[in-house]
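K.L.:
I would like the atomic coordinates for the input below:
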Amino acid sequence: MRRRTFLALPALGAAASLMDGSTALASPAVTYTNPLIAQRADPHIVRHTDGYYYLTATVPEYDRIILRRATTLQGLAGASESVIWRKHASGDMGAHIWAPEIHFINGKWYIYFAAGRSNDVWRIRMWVLENSSADPFTGTWLEKGRIVTHLDTFSLDATTFTHNGTRYLSWAQQDPAIGGNTNLYLAPMSNPWTISGTPARLSVPTLSWETVGYKVNEGPSVLIRNGKVFMTYSASATDSNYCMGMLTASASSNLMNPASWSKKQQPVFRSNAATSQYGPGHNSFTVSEDGQSDILVYHDRNYRDISGDPLNDPNRRTRIQKLYWNADGTPNFGIPVPDGATPYRFRSYNFPDRFIRQVSFRGRIDADMTNLAESQFRIVTGLAGSGTVSLESTSNPGYYLRNRNYEIWLDRNDGTTGFGNSASFTRRAGQSDSAAVSFESVSAPGRYLRHYDYVLYVQQLSTATDRADATFSLE
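P.N.:
Reported below is the predicted structural model:
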């Protein structure tokens, strides 16, 4: 029997109370266009208190450190780029300038990066630059020296974060006693370029997806939310096998105890042939312009096959997309979305635990959407033409929600006028909430996309419940 009462969605950005008593984090929609920047790998973006986003990344020549800034994330695409440091002509820091990160610590700017020697390019170690100017594009970048760890071995990808009053450094390093390439380590810091105490080894690449081509755990990045500390990392060779894993610890635990951390047994983010995105990884996190959405920053390529050493292929691109959250407070990365405009999710107005999705190509609303991509759609220019919109599937690009005998199905565009009309809608203000959206069918004017018994139709609306059924919030 259909439930006729409905729950209005709380204010955007709040936690929506779900019918099973759990919560899901609601936040306003954001949209960006990918790729953000061509030929920029290992991207690191921070939002500073001056209102700017700052970006640094690896350049394909591996010879310099660059910096961009803009007041919006999309603005970084066209922002002017400054070279703030170049490799040494000889000796240390003379080759393989990799994976810079920029951080503002105690009133100064710091850049962490990896570099080899001019005469031994694979003698990779971690180094730090400091700038005391309020504006990192001015002032002088001083070389503070090498980060000394417990081993004088191949080491890279330093990142820093604070938790419960302690600043930590996490990085990747080779341990000759283990025989792999790199493991993940953590240590407290006595200052921004010095670790203290004995480092903790948090992860060793042992799983099948961590050991393709090379045994690699690298590129750690930390996000602290919902009483937990999440550490993402990248694994395997830097081709299409490159992917992201995740460690999790309780925010109240001793982070220096490896037993506090658990490893996901499957990747959280990996190549996707349907969306033509390959080798996603070396991520960082930032926040949306309104501060209400977490944003995943990463690089990938839009082709699978690489000729020669992947490190010599210059076409890793910086990309961004919204990071979603499961009802249990864990992050849901979904899949690397197609190039172009990023997608949305459509949360039901009167059943806020449920989202539009497709099951066996039938449109419906469902809860517990751990398969995130099935509930993501791009709002694109309507196949029926200007003034209309179409809803394109993220997990099945080229497939659209369409009216088929007043039922909503996900079908592949066949290029006909009839399909274009049936897969097009007029976007309206939400029938129950003007801040939300409703979609009027082009092929059946006067009928709106709505759910009934959790299944999607296009129907006429006559009651308050009908109008609520036809109202969705974009996330």
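
K.L.:
Please make it C-alpha for all contacts and neighbour counts, starting now.
P.N.:
Noted.

K.L.:
burial count for Gln174?
P.N.:
21 (other Cα atoms under 10 Å).

K.L.:
so it touches Asn181, yeah?
P.N.:
Yes: counting by Cα atoms under 8 Å, Gln174 touches Asn181, with 5.3 Å between them.

K.L.:
so what sits against both of the two?
P.N.:
Shared contacts of Gln174 and Asn181, defined by Cα atoms under 8 Å, 6 or more residues apart in numbering, are absent.

K.L.:
I'd like the structure of this one too, to check against the first:
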Amino acid sequence: MNGNHELKYNCVWIPQRADPYVYRHTDGMYYFTASVPAYDQIVLRRAESLEALADAGEHTVWVKHPSGPMSEHIWAPELHYLEGKWYIYFAGGEKDDVWKIRPYVLECTDEDPITGTWTEKGKMQRADGDEFSFEAFSLDATVFENKGKYYYVWAEKVSVGKQISNLYIAEMESPYKLKTEQVLLTTPDYDWERVGFWVNEGPFVIKNGEGQLFLTYSASETGVCYCVGMLSADEDSDLLDPLSWKKSRYPVLCTDEEKGIYGPGHNCFTKLEDGTDVMVYHARTEKEIVGNPLYNPNRHAMLMKVKWEKKDGIKVPVFDYE
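P.N.:
Below is the predicted model of the structure:
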């Protein structure tokens, strides 16, 4: 076992790293990235195991611009390997308009994404004929593959009152352009998605290996009410048809005061060397948040083993702190 300590679950794994993301490459190496408290750069770690990632050196591969697009609020990077190249998807604002958050793409054609050169591909491009995508506050993009097609899922706000953050999906034409117009995947329907702000964000997909996929997402404001919801769909269905997706009525993971875990959310999934599925998520260890929750640095990366249970004949992921 690598690293200086045994892998522990549902406790602080990597401190002060919100929106944690782990990717296991084809060579077995693990990569980690996340939002840093200053929201001013994108960092990568690499190690042979999740245990070792906790102690791995952190490398800055990109820093925010001094002004203009990508100059403020650098959020939620994800590292993907597509078509033989590395891509980082992230969101950023502008110094003169800090809430003008839009999705951007970086590309690295070198073999090593840590020592390689990253090129800015600019704002994620919407499909020809799409007049709506990325016109408003847009963030938390993720990419997943299904049946040989790649899909882009992201959160975007619509201008109604305080604004509502919905999740949208589209098929991808290339790693930095969409092929299809946006489809509304989920909007905050339930009370647990509407605490403080009406929010659906932070999507990520896991498959059960038996023909179904599950998309987790985060809901409500950035505090103790932050929680995880889930959608499910058949892999053979039309994923661009909203009716292909079934939304869970209740959150699948939320605050547990007894465990001292508050506001779990913005998760991804990876696997241990033995194939065990692991959820990587952030949460707080204190109930009372000092200052604005967005700028309080104490959202920590944590790990949870994913349990699988049969429900109505379908193997579904179950998330608990046991």
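
K.L.:
Show me where the stretch 1-150 of the second structure has its strands.
P.N.:
In the stretch 1-150 of the second structure, the strands defined using DSSP state E, counting those that start in this stretch lie at 18-24, 30-35, 41-47, 59-63, 72-82, 85-94, 97-108, 119-123, 138-146, 149-158.

K.L.:
Please tabulate these in TSV, including the columns distance to Lys310 of the second structure.
P.N.:
What follows is the strands of the stretch 1-150 of the second structure, written out as TSV (distance: least, Cα to Cα, whole Å):
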stretch	distance to Lys310 of the second structure
strand 18-24	27
strand 30-35	30
strand 41-47	34
strand 59-63	41
strand 72-82	31
strand 85-94	34
strand 97-108	37
strand 119-123	41
strand 138-146	22
strand 149-158	27
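
K.L.:
The second structure: which residue goes with Asn283 of the first structure?
P.N.:
In the second structure, the residue paired with Asn283 of the first structure according to TM-score structural alignment is Asn267.

K.L.:
so who does its match touch?
P.N.:
19-21, 202-204, 216-217, 279-282.

K.L.:
Assign a three-state SS to it, would you?
P.N.:
Classification of Asn267 of the second structure using DSSP: H, G, I helix; E, B strand; the rest coil returns strand.

K.L.:
what's the distance between Tyr457 of the first structure and Gly363 of the first structure?
P.N.:
As judged by Cα to Cα, to the nearest Å, Tyr457 of the first structure and Gly363 of the first structure stand 8 Å apart.

K.L.:
Now do the shared contacts for those two.
P.N.:
Ile408.

K.L.:
Pull the residues that contact the strand or helix carrying Glu201 of the second structure.
P.N.:
Applying DSSP states H and E as the criterion places Glu201 of the second structure in strand 198-207. Contact with strand 198-207 of the second structure is made by 19, 139-144, 153-155, 163-167, 186-188, 193, 213-221, 265-269, as judged by Cα under 8 Å, 6+ apart.

K.L.:
Check stretch 63-76 of the second structure too.
P.N.:
By Cα under 8 Å, 6+ apart, stretch 63-76 of the second structure touches 18-20, 34-35, 39-42, 90-96, 98, 101, 139-140.

K.L.:
swap in stretch 175-185 of the first structure?
P.N.:
151, 153-155, 170-174, 199-205, 214-218, 220.

K.L.:
For ChimeraX, what selects the buried ones among the residues you listed?
P.N.:
Filtering those down to the buried ones (16 or more other Cα atoms under 10 Å) takes a single ChimeraX command:
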select :154,155,170,171,172,173,174,199,200,201,202,203,204,205,215,216,217,218,220
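
K.L.:
quick one: contacts for Thr318 of the first structure?
P.N.:
Counting by Cα under 8 Å, 6+ apart, Thr318 of the first structure touches 35-43, 297-300.

K.L.:
right, I mislabeled it, should have said Ala170 of the second structure
P.N.:
151-153, 178-183, 240.

K.L.:
Can you tell me the SS state at the alignment partner in the first structure of Asp189 of the second structure?
P.N.:
Aligning on TM-score structural alignment places Asp189 of the second structure opposite Thr206 in the first structure. Classification of Thr206 of the first structure by three-state DSSP places it in coil.

K.L.:
Burial check on Thr206 of the first structure, number of neighbours?
P.N.:
If we define neighbours as other Cα under 10 Å, then Thr206 of the first structure has 12 of them.

K.L.:
So it versus Lys215 of the first structure, what's the distance?
P.N.:
7 Å.

K.L.:
swap in Trp98 of the first structure?
P.N.:
19 Å.

K.L.:
OK, contacts around the nearest residue in space to Ser218 of the second structure that is not next to it in sequence?
P.N.:
For Ser218 of the second structure, ignoring the flanking residues on the chain, the nearest one in space by Cα to Cα, 6 or more residues apart in numbering is Val228 at 4.5 Å. Val228 of the second structure sits next to 216-219, 251-254, 264-266 when contact means Cα under 8 Å, 6+ apart.
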